[in-house]
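Chemist: Please work out how this folds:
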Amino acid sequence: MDRRTLFSMQAGLLLFLGGVILLAFHRQRGQKRDKGSVWFAAAYLCSGLGLALQSERDVIPPFFAIVLGNFFFLLFGVLANYAVCATTRQRSRTWTYLLALNFATVANFTYYTYWQPNLFLRVMEAGAVIVLMHLALIVALLRVRERVIQPAMRSMALLLGLHSFFALARMSMVVQRRNADVLLSWIGVITIAGLALCYLWMDSLRVHAELEQSAMTDPLTGLYNRRILEVTAIHEIQRAARRGLPCSAIMLDVDRFKVINDELGHAAGDSSLSAVAGALQASLRASDIATRLGGDEFFVLLPGADEASAGLVVARIRAAIAALRLQTMGGESFSVSVSVGQVTQRGTKMTVEDLLHASDIMLYREKQLSRSRGFGSGTRQAGGAQVHPSNA
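Modeler: Predicted structure coming up:
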C-alpha cells in the first residue's frame, strides 16, 4: 500500500468519526448537547483534513501538503484538550499553550521544507510534539472528578498513552533507519479511533446516570421519591441493625397546605414545597435520607440516630422552616410551618413500613394536640383571602 492510499484511508476514518460524534451528540442531547462534543468532533475533522492534505503531497504544493497538512493534523491535540476541559468543566488554559506550540512546530516545518529540507527532523519533531500534546491531554483526563464518567476518561488516558508509545517507537525506527511506518501509522490511528468510542461511552454513562437520577428523585423538590425509598432505606436500616444502633424517622407535612394552594395559588404551593425541601436538606446529616412521599408529605430516615439526636434534627428543621420568607407570583409575602412526627426504633426487625406507620401516627397526634391547644388561631390577609397559619 503506497503512502497516498494509506493517508487517504486514515483521513477518511478520522473524518467519518468526527461526523459520527457530531450526529450522536446532536441526536442524544438536542439543544442541551454537550458543547465539548463539538470541539472533540472538530479535532477529528481537522486531523482527518490534515491527513488528506498530506496524502496529496506529490500532487499539491508543499505549503498545503506539509505545512497546512501538519497544522491541521496537530490541531487534534489542541482541540481535544479544549473539548475535555469543556465537557468536564475544568478551568484550564493549557490548550492555548498547545496552540502556540502548534504554530511554532509548523514554522519549523516551513523552515525544514523550504530553506533547509530535512524529512528526518520533521518526523522527529512531529513525534515529540504529539507525545507532549498527549501528555497534556492525559493530565486533563486524570483530573476529572465526575465519578460517573471516570471509567471512560481513564480508558481515553490509556489509549493516549499507547498512542504516545507507538509515536516514540516510530521515532526510534526513524533513527535506526528502519521502516515500519505503515504498521505503526495504522496502530496510531486505531488508538485515536478508540478515543472516539470512549467519548461516546462517556456520554452514554452520563445519560444513564441522568435517567437513573430522574427515576429516583421528585422533579419539584429534588428529594428522593417514594419509589426509591424502599431501595435506599432498607440498606441503611439493616446496617444500623447489624451494628446494634437505633434508627429514627421523621414524618412531616406543611400546615394548611390546601389553604396556601387555594388562596395564594398553586405556584405558591410549589414554592413552599421546594423551600421546605431545601430547609430539610440544609438541616440533615450526610447519612440521612429525605423523601417526598407525595403532596405536602415528607419522610426523613435518620440511620443510627437515637431520640436525642433525632430531636436535635427536628429542632434544626423547625428553625430552618420558621426562617423561610416566601413570595407569591404577585409579590405577597407568606411563611409556612410544619407538623412533625418523630419516632425511634431498635432491633433487627425494623422495617421501612414500620417506621412510616409509626411516624405517621406521631404526626397525627401532634396535629390533634395542636388543635386541642388552639395553636395558631391568628389570621393574616394574603391575596384577598384570610390565610390561617395554624395546624390543620
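Chemist: only C-alpha atoms for contact and neighbour calcs from this point on.
Modeler: Will do.
Chemist: quick one, strands of the stretch 151-300 of the chain?
Modeler: 224-225, 247-254, 289-294, 297-303 (DSSP state E, counting those that start in this stretch).
Chemist: List the neighbours of the longest one that are in contact with it.
Modeler: Spelled out, it's strand 247-254. Contact with strand 247-254 is made by 237, 240, 273, 296-307, 310, 314, 336-346, 355-356, 359-360, 363, as judged by CA atoms under 8 Å, 6 or more residues apart in numbering.
Chemist: One more, please, to line up against the first structure:
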Amino acid sequence: MFSIRLSQTGIGATHLDIHTLHVEHAVFLASYTILTVANSWLYKGTKGVYAFSLYGFFVFLGASAVAMRGHIPDLISIVLGNLFVVIGYAFLSFSLIGFLGRKTSYFYLQIFLFLIGLVTMLQYGWFHPDTGKRLIALSLVLGCQHGQIAFFLYRNRSPALRIPILSMTLMLVGLCITNIVRIVGVALHGAPHNYLNAGPFLAWILIVNSCLQVGAMVSFVWMTAAMLRGKLEVQTITDPLTGALNRRGVERAAEQSILICRKDSVPLSAVVIDLDAFKQINDCFGHHCGDAALIAVAACLRNHLRPDDILARIGGDEFAVLLPRTSIAEASTIIERIRVSIAATEIVYGQIHTRVSASFGLAELNSPEQDWEQLFMRCDKALYEEKNAGPTKLRPRDVSSSKLGLLPN
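Modeler: Now for the predicted structure:
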C-alpha cells in the first residue's frame, strides 16, 4: 500500500521518511474520499451518507495540511490540519448515528472533544510549540472519538448489518488502540522537536492509521450496500399496501415454521381469510376506499395475533395467517375473536363510513409429509365450504349509494 522510503541518518542507519508517508496518506485518502462521494450519489436519500463524505473530506484536508508542513504556515499545517481530522471523526459519528436511525447525546461529546482539541492544538502547536505534548493531546482526543464511535456501533449493532458493522467497529477499535500506543510511546520516549524528523515508531503508527482509515471507509460502503440489499429483499416479500408479507414471503415463512414445528413436535395451524362482498365496496366507493378497507382489516388482524404468528396478504382481498404451536381448537378460538373484531371495525375513507365481514378457512398440519402448498389448499377448501354455507353479506346500510358523491375525483 505504501512505498516506504528509507533515508540515511548515519553509518548503516536508516529511518522511514514520514513526510513521504504523509503525502501518500493524503493521496490514498483523496482516492477513498472520491469513493465515498460516489457512494453518497449512488445511495441518495440514505441517512448519513453525506455526513460520511464530509468525514472523508475533512480527514483528507487534515492529512494534506500535515503533508505540506514546511511549505505552508504552521498555523494551517499543525493547528488546522489536526483540527480537520478531529472534525472529520465528528462527522463520522454523526453519519453513523443518522445511518442507524438512533437518537443519542453523543453529539455533545463530539463538540466537547473538538473544543479540547482546539485548545490543545493552539497551546502546543502555536503559542507554545511542543511536539510531544501535542501528539499526546491529539491522540487522546482522537482515541476518545474512536472509542465512542466503536462503543456506539457495539450498542446499536443491527442483525441485518452485523458483519459490515463488525468490520467498522474493528477498524475503530484498531484506531483507538494505535492512539493509545502512540500516547504511551511518546510519553516514555518523547518526540523530536520537528515532527518531520520522527523515527520509525511514529512512521509505523501513521501506516497502521492509514490502513485502518481506509478500512473504515470501505466498511461504510459495505454497510450502505448491505442496507440497500436488505431493503430490496424486504420489498420482494412484503405487500406495499398493508405491510404484511406477500405470497412469496408467506411461502418462505411457512417453510421455516413447518420445519420448526415438526422438529419440536408441536402443532401448527393456518387460516385463509376472504373479505365478503369486497367487490361491492370497490364498485360503490372506488378502489381507494377498498384500499382503506384492506389496511383496516390488516391492522385488525395484527391486533389479535401473537408475536410469533405470521400475517400475509396473498391476493386482492385474501389474507393468510400462520399460527405456530397452535392446535386447530385453539386456532378456532382466535379466529372467532378476529371474526367479531373485523365485523365491528369501521372503515373510514373521507366522509365514507362502512363495514366489512370475512369468511375463514382453517386447517391444521396433520402429517409429516404435508407442505405449505397442501396446507394452504386445505384452508382454501375449508374457506370455500364456509362461503357456500352462507357467507356474511355486506348489509345495505353499510353500502349507501347516497354517499357515492363523497368520493374524490
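Chemist: Give me the TM-score for this pair.
Modeler: Remark: TM-score between the superposed chains equals 0.90 [TM-score structural alignment, normalised by the length of the first structure]; 380 aligned residues with a CA RMSD of 2.2 Å.
Chemist: For residue 38 of the first structure, which of the strands of the stretch 151-300 of the first structure is the nearest?
Modeler: strand 224-225 (33.9 Å; CA to CA).
Chemist: what range in the second structure matches the closest one?
Modeler: With TM-score structural alignment applied, strand 224-225 of the first structure matches the range 245-246 in the second structure.
Chemist: still on that earlier bit, adding distance to residue 179 of the first structure and mean neighbour count, write the strands of the stretch 151-300 of the first structure out as TSV.
Modeler: Below are these laid out as TSV (distance: least, CA to CA, whole Å; neighbours: other CA atoms under 10 Å):
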stretch	distance to residue 179 of the first structure	mean neighbour count
strand 224-225	61	22
strand 247-254	71	25
strand 289-294	63	21
strand 297-303	67	24
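Chemist: need those strands in TSV with distance to residue 376 of the first structure, can you?
Modeler: Conversion of the strands of the stretch 151-300 of the first structure to TSV gives the following (distance: least, CA to CA, whole Å):
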stretch	distance to residue 376 of the first structure
strand 224-225	31
strand 247-254	14
strand 289-294	25
strand 297-303	20
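Chemist: for the ones you listed, which one sits closest to residue 90 of the first structure?
Modeler: Of all these, strand 224-225 sits nearest to residue 90 of the first structure, with 29.1 Å by CA to CA.
Chemist: roughly how far is stretch 110-120 of the first structure from the heart of the chain?
Modeler: With CA atoms, centre = their mean, to the nearest Å as the basis, stretch 110-120 of the first structure stands 47 Å off its chain's centre.
Chemist: Now tell me what touches it from outside.
Modeler: Defining contact as CA under 8 Å, 6+ apart, one finds that stretch 110-120 of the first structure is touched by 62-63, 66-67, 121-122, 174.
Chemist: In the second structure, what sits opposite residue 38 of the first structure in the alignment?
Modeler: Under the alignment by TM-score structural alignment, residue 38 of the first structure pairs with residue 50 in the second structure.
Chemist: show me what contacts that match?
Modeler: Contacts of residue 50 of the second structure by CA under 8 Å, 6+ apart are 37, 40, 95.
Chemist: rewinding a little: run the chain-centre distance for the match of strand 224-225 of the first structure.
Modeler: 21 Å.
Chemist: Contacts for that stretch next, please.
Modeler: Against stretch 245-246 of the second structure from outside (CA under 8 Å, 6+ apart): 237-239, 311-314.
Chemist: One more: stretch 140-149 of the second structure?
Modeler: Under CA under 8 Å, 6+ apart, the answer for stretch 140-149 of the second structure is 86, 89-90, 93, 106, 110, 113-114, 116-117, 169, 172-173, 175-177, 179-180, 183.
Chemist: Please apply the same query to stretch 186-204 of the first structure.
Modeler: 10, 14, 17, 21, 24-25, 149, 152-153, 155-156, 159-160, 162-163, 166-167.
Chemist: what does stretch 254-263 of the second structure give?
Modeler: Residues contacting stretch 254-263 of the second structure (CA under 8 Å, 6+ apart): 267-268, 322, 324-325, 368, 371-372.
Chemist: Which two of the residues you listed have the greatest separation?
Modeler: Distance extremes for those: the farthest pair is 322 and 368 at 17.1 Å, using CA to CA.
Chemist: rewinding a little: pull out the buried residues from the contacts of stretch 186-204 of the first structure.
Modeler: 10, 14, 17, 21, 25, 149, 152-153, 155-156, 159-160, 162-163, 166-167 (16 or more other CA atoms under 10 Å).
Chemist: ok, of the residues you listed, which one's closest to residue 283 of the first structure?
Modeler: residue 149 (30.2 Å).
Chemist: Over to the closest one. Which of the three states is it?
Modeler: Three-state assignment for residue 149 of the first structure (DSSP: H, G, I helix; E, B strand; the rest coil): helix.
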